[in-house]
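Participant: Need a 3D model of the following:
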Amino acid sequence: MKLFACAICSQPLHFETSRCDSCGTPQGFDPGEMELVPAERPGRGEMLCANAEPGGCNWLTEPGEPFCRACRYNRTIPDLSQGDNTQLWRTIEVAKRRMFYSLFRFGLRPETRLEAPDGLAFDFLADPTDPSRPVMTGHSDGLITVNIKEADDVERERRRRDLGEAYRTLLGHFRHEIAHYFWGVLTRDQGALEQFREVFGDERPDYGEALARYYRDGPPARWQDHFVSAYASSHPWEDFAETWAHYFHMVDTLETACFLKVFGAAPDPEGESPASQDPSPIDFDPYSEPRFERMVQSWMRLAFSLNLLNRSMGMPDLYPFQLSPPAVCKLSFVHAWIRQSVGRAGRTDTAMAALRAMAEGLRSGMSAPAEDIVK
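Facilitator: Here you go, the predicted structure:
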């Protein structure tokens, strides 16, 4: 996530800002320019989204369009007259807009249901009065359903603990569920589907049975050697979704670190003293960086540093995961596919040949240093 600045007084602004605290200028996010800009434009007035008041949306829209590019994907919102639904929905929308920021930065702009029958849509729902039929967060044929209780910090922490998860956030949910949508986009091409199977495995075994087995028996022994999370071991679809989500964790946080210019102060996990390191900040844009190995190396250093900072505050690790060589291989597949899909990659046959070599290593149980895998 970039650091923004007020165009009037240069005051630093965060992504959710709707009014500059320094000069009072109303602010709006322009998804075309990918910038926070004054909401009132000469000759056209204020073009804030129709969800500005009820949903706290600070995005701008185009003339004749009531909703911004992010809110056009909403199919159902909760009944705002009930209880805490308004605040829960506002919290959900913050995470959703951050997810769309990441997609739009890459040039990934899914079709809406108005543009295509199988386009992307969201239902944000509250549990019904019948406790035996709770709303399940998930994806089905382009429709992403989110239980608004996930915006309740206490409830979300309870579910994280009950499910034995190391990490559970609203933004993480959005990044995970949107991966299921893009899996459908990716595998419209038979060649891409074959490549997916080489890296993540065959998705054709029954998904319901696989999940039931996972929740009954738990992940396999030494799952950390092959997957980015325990849940990723349940089925290739979930492996892809968890890997995709972690890729966006990595890229968006690297961008934040680049704009904050604090990366060079981080101690080296190999034991090198900070004084002997290059003090410069991250000097690349992770959304356009073609060299995956550079991103991984920077991410490993940054994640290590962030975890140290959290521990100094008495908090659990911000990134409680280890990236094994096979998990890094899968992350590189996501990186390559995104770049190819938006026309930023070179020859796809060369990139996919490298991925096939990685897949062979996965199948043979190869264990190699991460720096060798990602080159």
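
Participant: make it CA atoms for all contacts and neighbour counts henceforth
Facilitator: OK.

Participant: residue closest to the middle of this protein?
Facilitator: R175 (3.5 Å; CA atoms, centre = their mean).

Participant: contacting residues around that one?
Facilitator: M99, A241, W244, A245, F248 (CA atoms under 8 Å, 6 or more residues apart in numbering).

Participant: The stretch 51-200 of the chain: strands as residue ranges?
Facilitator: Using DSSP state E, counting those that start in this stretch, the strands of the stretch 51-200 of the chain run over 74-76, 121-125, 138-140, 143-147.

Participant: which strands and helices sit next to the strand or helix carrying R301?
Facilitator: Element membership of R301, judged by DSSP states H and E, is helix 292-312. Using 3 or more CA pairs under 8 Å, 6 or more residues apart in numbering; DSSP states H and E, the elements in contact with helix 292-312 are helix 236-260.

Participant: Check which residues of the helix it packs on are buried.
Facilitator: 236-259 (16 or more other CA atoms under 10 Å).

Participant: Who are the contact partners of A357?
Facilitator: Counted by CA under 8 Å, 6+ apart, A357 has zero contacts.

Participant: Report the separation between it and C329.
Facilitator: The gap separating A357 from C329 is 10 Å, by CA to CA, to the nearest Å.

Participant: Please apply the same query to H180.
Facilitator: In terms of CA to CA, H180 sits 19 Å off from C329.

Participant: Burial check on the residue lying closest to W223 once chain neighbours are set aside, number of neighbours?
Facilitator: Residue nearest to W223 in three dimensions, not counting chain neighbours: A230, with 6.4 Å by CA to CA, 6 or more residues apart in numbering. Residues near A230, counting by other CA atoms under 10 Å, number 22.

Participant: A230 is in contact with A221, isn't it?
Facilitator: No - using CA atoms under 8 Å, A230 is not in contact with A221; the gap is 10.0 Å.

Participant: Leaving out sequence neighbours, find the closest residue to T243.
Facilitator: L331 (5.9 Å).

Participant: To compare against the first, here's the next sequence to fold:
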Amino acid sequence: MLSFRCPRCAQLVFFENTTCLRCGLPLGFDPGRLELVNAEGALHCANQREAACNWLVTEAGTLCRSCVLTRTRPDDADLAAMAAFATAESAKRRLVFQLLDLGLPLRSWEDEPGGLAYDLLSSRDSPVITGHVDGVITIDLAESDDPHREQIRQDMGEPYRTMLGHLRHETGHYYWPVLVERRGKLDAFRALFGDERADYGDALDRHYAEGAPTGWENSYVSAYATMHPWEDWAETFAQYLHIRDTLQTAAAFGMRVEVAEEALSAEPAVDVDGEPFEAILADWLPLTYALNAVNRSMGRDDLYPFVLSAAVVHKLTWVHRLTVTPA
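Facilitator: Next comes the predicted model:
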């Protein structure tokens, strides 16, 4: 995420701000310019009240570039679900900002069949399974509740679980056909991630019955990534977005960490087909080392609880190439 300043008084403001706390100027996010701008007289997203959306639109009564991607949401009368909906939409706006900033193709379900759509549903009255099918991403709004999500994280033995993480992972599934299948990259994908034609249902049953194989850390970024090549792709794609967003934020605020290379125990950076990933890792490894140390000083778990093996770096490098190379 970039850093933003009030266009009137230059006070630092957050991405979510609707008003400058120093001078009182109304603020709104312009998705065309990717900037927080003076919102005096501007048109706000129709979800300004329902989702606390501060994005601007060009036509009155319409939804912004982020909110328009939501196909289904709770009824206005369900106040608890609507509060969770607002939290989920806030995380989704961060994701959509990043997708726009990276220049990734972003077509909504209203634009074309199979376009990106989000069904944000409450599991309070009936079960909701978070997942992706043919461009439609379903998210259980219960994941907006910190105690509920933390309990599931512990039950599942996961090192990390957030609403933004869910959105990045499931959106990774949407981008698999966009970046891999339609670009004719299946052979290269299978060489790195495995054959996605393996039966998904069988893989799912096997994963929950047997767990991740011994030594999975050498080839995968998470235990869940071992379940099926599609999940390995989605987990890797999400990690790539984590890394790029965090580094952008650190750079925007002038953060720089220098750690002697020999002090880092992570695997060395690698080069895939002449497209190096060293530049990103050279910034990422010292930053996460320092941030994890700071968290431990506060008695907290590691901020970034993942190890990037050489095999995972190969996969991240490949995702990087697909992301920065025009279609």
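
Participant: quick one on the thing from earlier: tell me the counterpart residues of the helix holding R301 of structure 1 in structure 2, please.
Facilitator: The aligned range for helix 292-312 of structure 1 in structure 2 is 277-297, by TM-score structural alignment.

Participant: mind listing what's buried in that stretch?
Facilitator: Of the residues in stretch 277-297 of structure 2, those buried (16+ other CA under 10 Å) are F277, L281, D283, W284, L285, P286, L287, T288, Y289, N292, A293.

Participant: how about the residue nearest to T243 of structure 1, what's its partner in structure 2?
Facilitator: Match for L331 of structure 1 (TM-score structural alignment): L316.

Participant: these two touch, right, its match and F237?
Facilitator: Yes - the criterion here is CA under 8 Å, and L316 of structure 2 meets it with F237 at 7.4 Å.

Participant: any idea what sits nearest the residue mapped onto V68 of structure 2 from structure 1, other than its immediate chain neighbours?
Facilitator: Under the alignment (TM-score structural alignment), V68 of structure 2 pairs with R72 of structure 1. Nearest in space to R72 of structure 1, with sequence neighbours left out and distances taken as CA to CA, 6+ apart, is T112 at 7.1 Å.

Participant: Can you tell me what that neighbour aligns to in structure 2?
Facilitator: So, by TM-score structural alignment, T112 of structure 1 is matched to S108.

Participant: got it, and G208 of structure 1?
Facilitator: So, by TM-score structural alignment, G208 of structure 1 is matched to G201.

Participant: now do P63 of structure 1
Facilitator: Aligned partner of P63 of structure 1 by TM-score structural alignment: E59.

Participant: neighbours around L21 of structure 2, how many?
Facilitator: Residues near L21 of structure 2, counting by other CA under 10 Å: 13.

Participant: Sticking with it, tell me its helix or strand.
Facilitator: Short version, using DSSP H and E: L21 of structure 2 is in no helix or strand.

Participant: Distance of it relative to G194 of structure 2?
Facilitator: Distance from L21 of structure 2 to G194 of structure 2, by CA to CA: 51 Å.

Participant: Ok, L36 of structure 2 next?
Facilitator: Counting by CA to CA, the separation of L36 of structure 2 from G194 of structure 2 is 42 Å.

Participant: Those two - which one has more neighbours?
Facilitator: More crowded of L36 of structure 2 and G194, by other CA under 10 Å: L36, with 26 against 17.

Participant: Give me the three-state assignment for the more buried one.
Facilitator: strand (DSSP: H, G, I helix; E, B strand; the rest coil).

Participant: which residues does it contact?
Facilitator: L36 of structure 2 neighbours (CA under 8 Å, 6+ apart): F4, R5, C6, P7, F15, L27, G28, F29, D30.

Participant: same thing but 10 Å
Facilitator: L36 of structure 2 makes contacts with 3-7, 13-18, 26-30, 54-56, as judged by CA atoms under 10 Å, 6 or more residues apart in numbering.

Participant: buried subset of the residues you listed?
Facilitator: Buried among the contacts of L36 of structure 2 by 16+ other CA under 10 Å: 3-7, 13-18, 26-30, 54-56.

Participant: unless I'm mixing things up, G135 of structure 2 is touching H173, no?
Facilitator: Yes - if you go by CA atoms under 10 Å, G135 of structure 2 and H173 touch, sitting 8.1 Å apart.

Participant: Comparing these two, which residue is more hemmed in?
Facilitator: H173 (24 against 21).

Participant: Excluding covalently adjacent residues, which one is nearest to that one?
Facilitator: Leaving aside its chain neighbours, H173 of structure 2 sits nearest to A234 (5.6 Å; criterion: CA to CA, 6+ apart).

Participant: what do we get in structure 1 for the one you found?
Facilitator: With TM-score structural alignment as the criterion, A234 of structure 2 lines up with A241 in structure 1.

Participant: Check whether its match really touches H176, as I assumed.
Facilitator: Yes - here A241 of structure 1 reaches H176: they are 5.0 Å apart, a contact under CA under 10 Å.

Participant: quick revisit: wait, the residue nearest to T243 of structure 1 touches F240, no?
Facilitator: Yes - between L331 of structure 1 and F240 there is a contact at 8.9 Å, judged by CA under 10 Å.

Participant: what residues are shared contacts of those two?
Facilitator: Each of V228, H246 lies in contact with both L331 of structure 1 and F240 under the rule CA under 10 Å, 6+ apart.

Participant: Please tell me how far the match of G208 of structure 1 sits from G172 of structure 2.
Facilitator: Distance from G201 of structure 2 to G172 of structure 2, by CA to CA: 19 Å.

Participant: and what of N17 of structure 2?
Facilitator: On the measure of CA to CA, N17 of structure 2 and G172 of structure 2 end up 28 Å apart.

Participant: again with R22 of structure 2
Facilitator: Counting by CA to CA - R22 of structure 2 and G172 of structure 2 are separated by 39 Å.
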